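> sequence plus the predicted model coming up.
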Amino acid sequence: MSDYYKGLYGSHKKEQKSPFAALLDAVMFVITVVVAVLFVVSLFVPVINPHSAGVLSTLGLIAPFIYVAMFVLTLYWILRWSWVAVPMILLSVISLFSLSLFYRPELKRHYDIKYPRGTIKVMTYNTRSFISDSGERCLDSIAELIDEVRPDIICFQEMGFSGLVDSMLQPMRYKPLPKSLSRKDLSPALYSRHPIIAAYRIDTMKNFVWADVVVNKDTIRVFNNHLHTTAIRQEDEDYIENHQYLAEEDNVDKLGGMVSRLSKNNKRRSVQADTIASIMAQSPYPIIVCGDFNDIPISYTYRRMSRSADDAFRKVGRGYSSTYRGFFDMLRIDYVMLSEEFTPLGYDVINSWIWTDRVVREDTIRVRKYGENLTPRLDEGEAGPYAVDYSDHYPVLVHFSINR
């Protein structure tokens, strides 16, 4: 009898892992340690000036991949019923505080937003001189888009053909910046359907302008910025997107060169961001900050630029947002930020998917306007008459109201 109870309630040896399971756990543990270290280090990227740790400042580029890896590894260790799951769960909880930089849950399938009367719209877009991927001028395509969404304020970067754009937008009642702020060398441009009472090109930096715009009785200072390039070339994008690093032998040299250029230009943008942030903080009016920052949300540049204004995506964005047409459409580097005097109401990246989705939701209106043949094209998943020849960026459109 004693042997029976001993066998039933006595201590048992822990079930031995198979050699394969033990090896898999060992490999996954090493990967987990690496990912956890990268995650912890990435938490400090926004607060460390790139001049102090240039290479570290490039880590933010892979932050979305780190977050996904954290989630997968946490699930793995939970399923393995391992103690490693405990610290991974803690790190995953910490990561939730930064998740809204990249992703905001979509709680509904369709968002039929009814904006209140008096809603203001601002759009930012890096035009690449209005040159499409095929090398052709795409002014007409962008003009149709603008005519449809009718933003109150437009901020263009890499502006080209300024005279043509002035003429194109004039029938839509858009006013350009004063001619004294001569636009050259692809400098930013700003257009408004409301009066512009003052404007200034910041210091001698051709890539930064602000304008005071009167909307009804309120004066708003709008900053249009184009921060220093990342210096990532097309061949670099092809190298990453086409997985050429799997076949080439000089991977260390190529990746090292890319990291070196990124680090160098992060330092340049940090100086620009510090300068612009100090100017924004001195504004006597509520501010709107638009532009191509050439940097992602986990960066020193983003933290400095968002100190005086809130990122509209973090307030009202949906899903995963990317504004750059490259690197697997993973990068959000174009922003609209609003100071506390404004309430953001809607955020859209106007890419082909969003545009088609808008047409589907408003099908009866579009059919009356463009004809019955529109519906079959929508059923096939095409954008129909809303196809847009984009630059290497997508336009960002934000709806907001002024707090009274």
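Happy to help now that I have it.
> C-alpha from now on. contacts and neighbour counts both.
Noted.
> tally of neighbours for residue 79?
10 (other Cα atoms under 10 Å).
> what sits against it?
Going by Cα atoms under 8 Å, 6 or more residues apart in numbering, residue 79 touches no other residue.
> how close does it sit to residue 295?
Distance of residue 79 to residue 295, given as Cα to Cα, to the nearest Å: 37 Å.
> repeat that for residue 19.
Between residue 19 and residue 295 the computed distance is 45 Å (Cα to Cα).
> ok, these two, which is more surrounded?
Per other Cα under 10 Å, whichever of residue 19 and residue 295 has more neighbours is residue 295, with 24 against 9.
> how about the nearest residue to the more buried one, chain neighbours excluded?
Of all residues not flanking residue 295 in the chain, residue 333 sits nearest, at 5.1 Å (Cα to Cα, 6 or more residues apart in numbering).
> all strands of this protein, in order?
Taking DSSP state E, the strands of the chain run over residues 103-104, 120-126, 153-157, 189-192, 196-201, 208-215, 218-226, 287-292, 310-311, 319-320, 334-338, 342-349, 396-402.
> what's the angle from the last one to strand 342-349?
Pointing back at strand 396-402 there. Relative orientation of strand 396-402 versus strand 342-349 (axes from the mean of the first three to the mean of the last three Cα atoms, to 10 degrees): 160 degrees.
> adding another structure so you can compare the two:
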Amino acid sequence: MKFKTSFFTRLYQLFLGYTLLIYALVYFAFSGHWLVGFLMISLPIVLLIHLGFCLFWLFFKPRNALLPVVGLLLSFPFWPRTFGWHSAPEPSENEISVMSYNVMSFDVGGYLNQKELSNARNLIAWTRSKEVDIKCLQEFYNNSKSEYFNTLNQFKAVNHPYHASLYGSPNQNEHNYFGLVILSKYPIVKSKSQVFDNQNGMVYADIKIEKDTIRVINVHLRSMIVRFGGIKEAYKGKDYQQGKSETRKVLGKLKRGFIHHEKEVEQLMEWINQSPHPVMVCGDFNETPYNYAYGQVRKRLSNAFEEAGRGFGFSYKNAPKFIRIDNQFFDSKKFESLDFQTFSEVKYSDHYPIVGRYKLL
């Protein structure tokens, strides 16, 4: 047992060095290189390994358990990104509410492939009826000639007469498009949109709220389209060659995603830094709170989940499920975050809607 304890002690010391590297990369977010992206995304696994070492030594050499406890305590800067324990205050004056929701094209694919409308109707109805002042929707779909998917007119009819859109391709227009939209009950005085290379993009709207003007940016970073079902089925069927192939596909998609995100975040930060108005950023980041995109925006803006969220705030319904990739950031000099909710009971899309309440300062 002396040999095993010594081996695990040396192994842990090496791992602790790796841990400090991960902590530094996540905290400072100084590089968006794809290799750094893989290191950053490992942080939750790193914490679980520390917990495993801690339990192991509690049984075999309790004195050594102090080391992994220290390793876990050093992760305290990332606790607010992981778990929220705030309570919601009562509604106040001079307050606005903002929703961000990846609406999965209102499940038009389910209608076209299976002629199934129930989920699409529920998704449109819930998104339309949710009473908030500003709605930032990703993967928005509108077809003005469709009986069911003339969504823009449906939203205009329920107290959101103003909108700013991003069309996913040059041949799309307001009458038939897939992209992003900002819907507002307050007047939009200026807007601009930008498509990223290959897919997705961002749109901003300068919104006039009484005497104030704020800039709301709706962003959808590149989708990595990672599917873990193939890996699970391959290894479940003991087809290890297929499992390796599926694993390589997933890693390749993550690598390409990290590369694109570095460029996209650079463009997003330009919009934030050049804004003449207080900024709020909402959207689908397709990254965890420990990755480069989140870290870069967090240097400039506060995160609503960290300031007012509760629980883990997981926002993606499909595998790997236990991740938070949808966010709202805000300028803390102009806004006070009062409440932040993730509606995990709303399962019509592959994302859950998130809603923040803010007081204008």
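The structure has been received and is ready for your questions. The structure displayed is predicted, hence computed values, not measured ones.
> what do we get in structure 1 for residue 20 of structure 2?
Per TM-score structural alignment, the equivalent position to residue 20 of structure 2 in structure 1 is residue 40.
> its match and residue 302 of structure 1: what is the separation?
From residue 40 of structure 1 to residue 302 of structure 1 the distance is 19 Å (Cα to Cα).
> what do you get for residue 73 of structure 1?
For residue 73 of structure 1 relative to residue 302 of structure 1 (Cα to Cα), the value is 28 Å.
> so who does residue 165 of structure 2 touch?
Going by Cα under 8 Å, 6+ apart, residue 165 of structure 2 touches 174, 179, 180, 181, 182, 193, 203.
> can you rerun that using 10 Å?
Residues near residue 165 of structure 2 by Cα atoms under 10 Å, 6 or more residues apart in numbering: 136-137, 140, 173-174, 177-183, 191-194, 202-205, 218.
> ok, the counterpart of residue 129 of structure 1 in structure 2 - contacts?
Per TM-score structural alignment, the equivalent position to residue 129 of structure 1 in structure 2 is residue 105. Residue 105 of structure 2 is in contact with 120, 123-124, 137-142, 149, 177-179, 349, counting by Cα under 10 Å, 6+ apart.
> residue 40 and residue 302 of structure 1: who's more crowded?
More crowded of residue 40 of structure 1 and residue 302, by other Cα under 10 Å: residue 302, with 21 against 13.
> aligned partner of the more buried one in structure 2?
Residue pairing (TM-score structural alignment): residue 302 of structure 1 is matched to residue 294 of structure 2.
> show me the contacts for its match.
Taking Cα under 10 Å, 6+ apart as the contact definition, residue 294 of structure 2 lies against 26, 29, 81, 265, 285, 286, 287, 288, 303, 325, 327, 329.
> isn't residue 329 of structure 2 right up against residue 302?
Yes. Here residue 329 of structure 2 reaches residue 302: they are 5.4 Å apart, a contact under Cα atoms under 10 Å.
> to which residue of structure 2 is residue 202 of structure 1 aligned?
Checking TM-score structural alignment: residue 202 of structure 1 goes with residue 194.
> wait, I meant residue 268 of structure 1
So, by TM-score structural alignment, residue 268 of structure 1 is matched to residue 260.
> in this structure the match of residue 202 of structure 1 contacts residue 217, no?
No. Counting by Cα under 10 Å, residue 194 of structure 2 stays clear of residue 217, with 11.0 Å between them.
> next, show the common contact partners of those two.
With Cα under 10 Å, 6+ apart as the test, residue 194 of structure 2 and residue 217 both reach 202, 203, 204, 268.
> distance check, the second one against residue 350 of structure 2.
To tie it back to what came earlier, the one meant is residue 203 of structure 2. As judged by Cα to Cα, residue 203 of structure 2 and residue 350 of structure 2 stand 22 Å apart.
> between those two, who's got more neighbours?
Taking other Cα under 10 Å, residue 203 of structure 2 and residue 350 do not tie; residue 203 has more neighbours (25 against 18).
> that one and residue 100 of structure 2, how far apart?
From residue 203 of structure 2 to residue 100 of structure 2 the distance is 13 Å (Cα to Cα).
> now residue 338 of structure 2
16 Å.
> higher neighbour count, these two?
The neighbour count for residue 338 of structure 2 versus residue 100, taken as other Cα under 10 Å, is higher for residue 100 (26 against 23).
> give the contact list for the more buried one.
By Cα under 10 Å, 6+ apart, the contact set of residue 100 of structure 2 is 134-138, 182, 218-219, 281-284, 326-328, 342, 352-356.
> and with 8 Å instead?
By Cα under 8 Å, 6+ apart, residue 100 of structure 2 lies in contact with 135, 136, 137, 138, 282, 283, 326, 327, 328, 353, 354, 355.
> what does the first one correspond to in structure 1?
In structure 1, the position corresponding to residue 135 of structure 2 is occupied by residue 154, as judged by TM-score structural alignment.
> try the fifth one
Alignment note: residue 282 of structure 2 maps to residue 290 in structure 1; criterion TM-score structural alignment.
> name the nearest residue to its match, sequence neighbours excluded.
residue 336 (4.6 Å).
> map that neighbour onto structure 2.
Residue 336 of structure 1 maps onto residue 328 in structure 2, by TM-score structural alignment.
> go on, residue 115 of structure 1?
Residue 115 of structure 1 maps onto residue 91 in structure 2, by TM-score structural alignment.
> kindly report the same for residue 166 of structure 1.
Aligned partner of residue 166 of structure 1 by TM-score structural alignment: residue 152.
> return the distance of the match of residue 302 of structure 1 relative to residue 226 of structure 2.
Distance, residue 294 of structure 2 to residue 226 of structure 2, using Cα to Cα: 19 Å.
> what distance do you get for the spatially most central residue of structure 1 to residue 304 of structure 1?
Residue closest to the average C-alpha location in structure 1 (Cα atoms, centre = their mean): residue 332, at 1.9 Å. From residue 332 of structure 1 across to residue 304 of structure 1, the span is 16 Å (Cα to Cα).
> would you mind getting the angle between the helix ranked longest in structure 1 and strand 287-292?
Ranked by residue count under DSSP state H, the longest helix found in structure 1 is helix 251-281. Put simply, helix 251-281 of structure 1 runs at 160 degrees to strand 287-292, going by the same axes, to 10 degrees.
> please say which position in structure 1 residue 228 of structure 2 maps to.
Under the alignment (TM-score structural alignment), residue 228 of structure 2 pairs with residue 237 of structure 1.
> correct me, but its match touches residue 326?
Yes. Counting by Cα atoms under 8 Å, residue 237 of structure 1 touches residue 326, with 7.0 Å between them.
> now do the contacts for residue 329 of structure 2.
The contact partners of residue 329 of structure 2, by Cα under 8 Å, 6+ apart, come to 280, 281, 282, 297, 298, 301, 302, 303, 304.
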